[in-house]
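Visitor: would you be able to build a 3D model of this:
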Amino acid sequence: MITNNIYIKLLGTICLSIGLVVIVFLSSERQVHRNNAFTRRYPPHPVVKQYDLDIGFNSYYIAGLDKDMLYLGNRTSPWHLLQVNLETKDTSHIQLAPRSHTLEYRAIKVEVLPPYFFVMDGTMPIILRGKIGEWLADPWMREQAYFNKAIPIDSNTIYIRTTHATTHRSTLGLIQKKGEHIKVQLDTTLLQAQIDGVFDVDGLLAKDLSGTKLGYVYYYRNQFFTMDSILASLSRQRTIDTVQRAQLKIASKGNSGRTILAAPPLYVNRTAAMSKHLILVLSQRLGRNESKELLGQASIVDVYDHTKNTYEFSFYLYDIDKHKVREFTVGQNRIIALIEDHLSVYLMTDRYFNAVPSRETERQMP
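Guide: You can find the predicted model right below:
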């Protein structure tokens, strides 16, 4: 009888422990998308959907924009571009080619910056450049700078993120070409480490269409910063979210000692785009009085004025067949979003995106 009582108590303790773990887990899952510490402002109709366009595959990514022409690269067919006329909705397929077929590559990314296009692989490393219309790529840089992210900002300058050879931390920089000479400029002060200087500073490169303003948006903290095209005039800003420190669980893998993420990270900012004085940040976090059902129907985009250090307003980009926005870009008076195998095109209301806010409506960042 005593033994049975002990077993019953043990079983009860185990069930209670499991129940508490489940409750804590469900509570933490709710907190991933819930933060009552901030309130968004939703003005009426800042964007209006123009149309959705079926592009056939979900492997496309945004490679560039030239007025009404959108260029999409393809992860599974790296030498292929899809050209989309945003005005007429006409599409055409473009086959890129290297002029030299002896080049080696592993992970190609294409970026279109009129009048050129760039083919980049930071693992080899190699960068090729060619003219739009000719679609033949010549070597622009070979084996002089490794990188893991890169976007061209003019015909002879590439904005990169790389791993510093000495510190082994992520670092931002520029690759510049003058004649046949390549110059690599790195600035180790831009990315601010909180944990390891690699995972905790992960984020995305951004630039405005003119290439005169550069940005970096952290994935796992409520911060982004902007600079000019030579990595100067630095301005750091916080988003309306309150997660100031990256919430990551990092572990070592095997005997190699290579670090990996031991659990899915908490994303504060998923993707972003710059447009003139504004930076648009897609968030998956709910603020005060926002329904959790909302995230099952749309993505939230928060708009900041990086010249005034202000939060301006927010709006929705709606899901298609329960698929969410992967990335988006801004051009002229449009927002173009990739959602699974569709393109969503929204028109931007001029009075919200181009108006200079009055002092009464400015919202200063903490």
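Visitor: for the rest of this, base every contact and every neighbour count on C-alpha atoms.
Guide: Fine.
Visitor: next up, the contacts around R41.
Guide: By Cα atoms under 8 Å, 6 or more residues apart in numbering, the residues touching R41 are E312, F313, S314.
Visitor: any idea how far the host helix or strand of the second one is from the chain center?
Guide: Okay, so that is F313. Taking DSSP states H and E as the definition, one finds F313 inside strand 310-318. With Cα atoms, centre = their mean, to the nearest Å as the basis, strand 310-318 stands 16 Å off its chain's centre.
Visitor: what is it packed up against?
Guide: strand 298-305 (3 or more Cα pairs under 8 Å, 6 or more residues apart in numbering; DSSP states H and E).
Visitor: tell me what angle the strand it packs on forms with strand 310-318.
Guide: Interaxial angle, strand 298-305 versus strand 310-318 (axes from the mean of the first three to the mean of the last three Cα atoms, to 10 degrees): 160 degrees.
Visitor: contacts for strand 298-305 next, please.
Guide: With contacts defined as Cα under 8 Å, 6+ apart, strand 298-305 is touched by 239, 277-284, 310-319, 324-325.
Visitor: then stretch 277-295?
Guide: Outside stretch 277-295, the residues within contact range by Cα under 8 Å, 6+ apart are 32-40, 241, 267-274, 299-307, 353.
Visitor: repeat that for 7 Å
Guide: Residues outside stretch 277-295 that contact it (Cα atoms under 7 Å, 6 or more residues apart in numbering): 33-40, 268-274, 299-307.
Visitor: swap in stretch 114-131?
Guide: 66, 105-112, 132, 136-143, 145-148.
Visitor: next SSE after the strand holding F313?
Guide: That would be, after strand 310-318 and using DSSP H and E, strand 325-331.
Visitor: from the contact counts, what lies against that next one?
Guide: strand 271-275, strand 334-339 (3 or more Cα pairs under 7 Å, 6 or more residues apart in numbering; DSSP states H and E).
Visitor: just checking, what packs against the shortest one?
Guide: The elements that strand 271-275 packs onto, with contact taken as 3+ Cα pairs under 7 Å, 6+ apart, are strand 203-207, strand 278-283, strand 325-331.
Visitor: angle of that strand against strand 278-283?
Guide: Here the directions of strand 271-275 and strand 278-283 differ by 170 degrees (the same axes, to 10 degrees).
Visitor: compare with the first, here's sequence two:
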Amino acid sequence: MKKYSRTLLSVFVLSLFPIGIILAVYFYNLSKISYNFQRNIDYNVLEIKAFDLGFNSYYIAGHKGNKVYLGNYTIQNILEIDTSLTDAISHQIDYAGSAKGLLHRVQVDSNHFYLSYGPDKSLYHGLTGTWKAKAVSIKHPYFYNVTALNESAFIYEYVSSRTQENSLRKMSKFQSEIENDTIFEKQVDGLFCTAGTSVFSRKNRLFVYVYFYRNEVLVIDSNLKLVKKFSTIDPISRANVNVSTIESTGAKVLASGATIVNVRCAIWKDYLLVQSKIIGKHEDELRFKNSTVIDIYDLNNSSYLSTLYIPNQQEEPITQLSVIGDHIYTLSGRYLSRYTIKWPDL
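Guide: Model (predicted):
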């Protein structure tokens, strides 16, 4: 009987070896693909509600009260959906001018909306009650993104003709033009290495810029002066980009293999939400890949606070992120999703 027990114990111990090897390999591989920083992770999604838009060509244009507004990359309409994601109404945008045939990007800010198309230097403004827009009568540069501070002042993100690098310019009806073509720190080429995503905090009147390829956030006032900069939680402080030049045109192109650090951002109260693509120490690779990982920072003291793991919808990656009230709204494929969050104790 004792011999049988010893044999059984030996078989049991030996059976654990393959499991141990599998776990060892798993954690070894995880350590290779992760970085040496650790997140404070909160799995606090209480409810998820999705709205089928029918098409994957929508983007979040803004919100007003209990309404979410979506623009469309293929038609110049606006889709109005209540924040509970139950009813939708489509509005035709009416505007005239030399750029009418171009598909403009729509931004909604409370009672106002804006149409912009950088390659044509065109910008329109109107009221959401009528959805009729008129051309904004101030000078515009060629731009790739514009942020409306109000109906008469705008911050443009563009490529400076002097430096051929990313720059900022403010144009206003009541103020002289302000340009800052040294606001972004060049590491490689000044174009791809300084590329990023931006959001305007209306509460604090601050323009926040998050680099795509490095762990840095710039906080800029409405006159384009740098208020402060701080680092995101990951350790990638230098942009890992390879840039080539096309000889026939002189245009710069981004080669493959660039390490994307931060993808998009949003503002909630006094906090900055940044979607990260960098996995940290002890994080599960599969869960990381199937979630949108949002790091939360305090804009007042520039500190990292915690991280939300939000599950992706319909196996589609999230392409846009917005916070309306206390809910997070995302776009993934043809679905607009609303996440009810138990926010961390901030």
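Visitor: re the thing from before, list only buried entries from the contacts of strand 298-305 of structure 1.
Guide: Buried members of the contacts of strand 298-305 of structure 1, counted by 16 or more other Cα atoms under 10 Å: 239, 278-284, 310-319, 324-325.
Visitor: now the one residue sitting closest to the centre of structure 2. Nearest residue, chain neighbours left out?
Guide: By Cα atoms, centre = their mean, structure 2 has its centre lying nearest to R264, at 1.4 Å. Distances taken as Cα to Cα, 6 or more residues apart in numbering place Q275 nearest to R264 of structure 2, at 5.4 Å, with adjacent residues excluded.
Visitor: where along the stretch 1-150 of structure 2 do the strands fall?
Guide: With DSSP state E, counting those that start in this stretch as the criterion, the stretch 1-150 of structure 2 has strands at 41-42, 45-52, 58-64, 67-72, 77-82, 88-92, 94-95, 105-109, 112-117, 122-127, 132-135, 145-150.
Visitor: reformat the ones you listed as TSV; add mean neighbour count and distance to F17 of structure 2.
Guide: Shown next, in TSV, are these (neighbours: other Cα atoms under 10 Å; distance: least, Cα to Cα, whole Å):
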stretch	mean neighbour count	distance to F17 of structure 2
strand 41-42	15	31
strand 45-52	14	37
strand 58-64	22	51
strand 67-72	22	54
strand 77-82	20	56
strand 88-92	12	57
strand 94-95	15	70
strand 105-109	22	58
strand 112-117	22	62
strand 122-127	22	66
strand 132-135	18	70
strand 145-150	18	56
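Visitor: so which of those is nearest V217 of structure 2?
Guide: V217 of structure 2 lies closest to strand 145-150 among the strands of the stretch 1-150 of structure 2, at 17.3 Å (Cα to Cα).
Visitor: what range in structure 1 matches the closest one?
Guide: Counting by TM-score structural alignment, strand 145-150 of structure 2 falls onto residues 149-154 of structure 1.
Visitor: the matching stretch vs structure 2, average offset?
Guide: With mean Cα distance after the TM-score superposition for structure 1, stretch 149-154 of structure 1 departs from structure 2 by a mean of 1.4 Å once superposed.
Visitor: quick one: contacts of that stretch?
Guide: With contact meaning Cα under 7 Å, 6+ apart, stretch 149-154 of structure 1 is reached by E111, I158, Y159, I160, R161, G211.
Visitor: quick check, nearest of those to D228 of structure 1?
Guide: Comparing these against D228 of structure 1 with Cα to Cα places G211 closest, at 8.6 Å.
Visitor: where's the closest one relative to I151 of structure 1, distance?
Guide: 10 Å (Cα to Cα, to the nearest Å).
Visitor: then H342 of structure 1?
Guide: 24 Å.
Visitor: any idea what F199 of structure 1 aligns with in structure 2?
Guide: Applying TM-score structural alignment, one finds that F199 of structure 1 aligns to F192 in structure 2.
Visitor: burial of that match, as a residue count?
Guide: Using other Cα atoms under 10 Å, F192 of structure 2 is surrounded by 24 other residues.
Visitor: wait, a strand at it?
Guide: No: assessed with DSSP: H, G, I helix; E, B strand; the rest coil, F192 of structure 2 is coil; it does not lie in a strand.
Visitor: how about L9 of structure 2, what's its match in structure 1?
Guide: Using TM-score structural alignment as the criterion, L9 of structure 2 maps onto no position in structure 1.
Visitor: so what's L9 of structure 2 up against?
Guide: By Cα under 7 Å, 6+ apart, the contact list for L9 of structure 2 is empty.
Visitor: and what of Y216 of structure 1?
Guide: Taking Cα under 7 Å, 6+ apart, one finds G203, L204, L205, A206, F224, F225, T226 in contact with Y216 of structure 1.
Visitor: that one -> structure 2?
Guide: Under TM-score structural alignment, Y216 of structure 1 pairs with Y209 in structure 2.
Visitor: from S31 of structure 2, how far out is the nearest residue to its match once chain neighbours are set aside?
Guide: Spatial nearest neighbour of Y209 of structure 2, chain neighbours left out: S198 (4.4 Å); criterion: Cα to Cα, 6+ apart. Distance, S198 of structure 2 to S31 of structure 2, using Cα to Cα: 31 Å.
Visitor: can you name the element that comes right after whatever helix or strand K228 of structure 2 lives in?
Guide: In this assignment (DSSP H and E), K228 of structure 2 forms part of strand 226-231. Under the assignment DSSP H and E, the closest C-terminal helix or strand after strand 226-231 of structure 2 is strand 243-245.
Visitor: returning to that earlier point: the residue nearest to the centre of structure 2 against T197, yeah?
Guide: Yes: the pair R264 of structure 2 and T197 passes the contact test of Cα atoms under 7 Å, sitting 5.8 Å apart.
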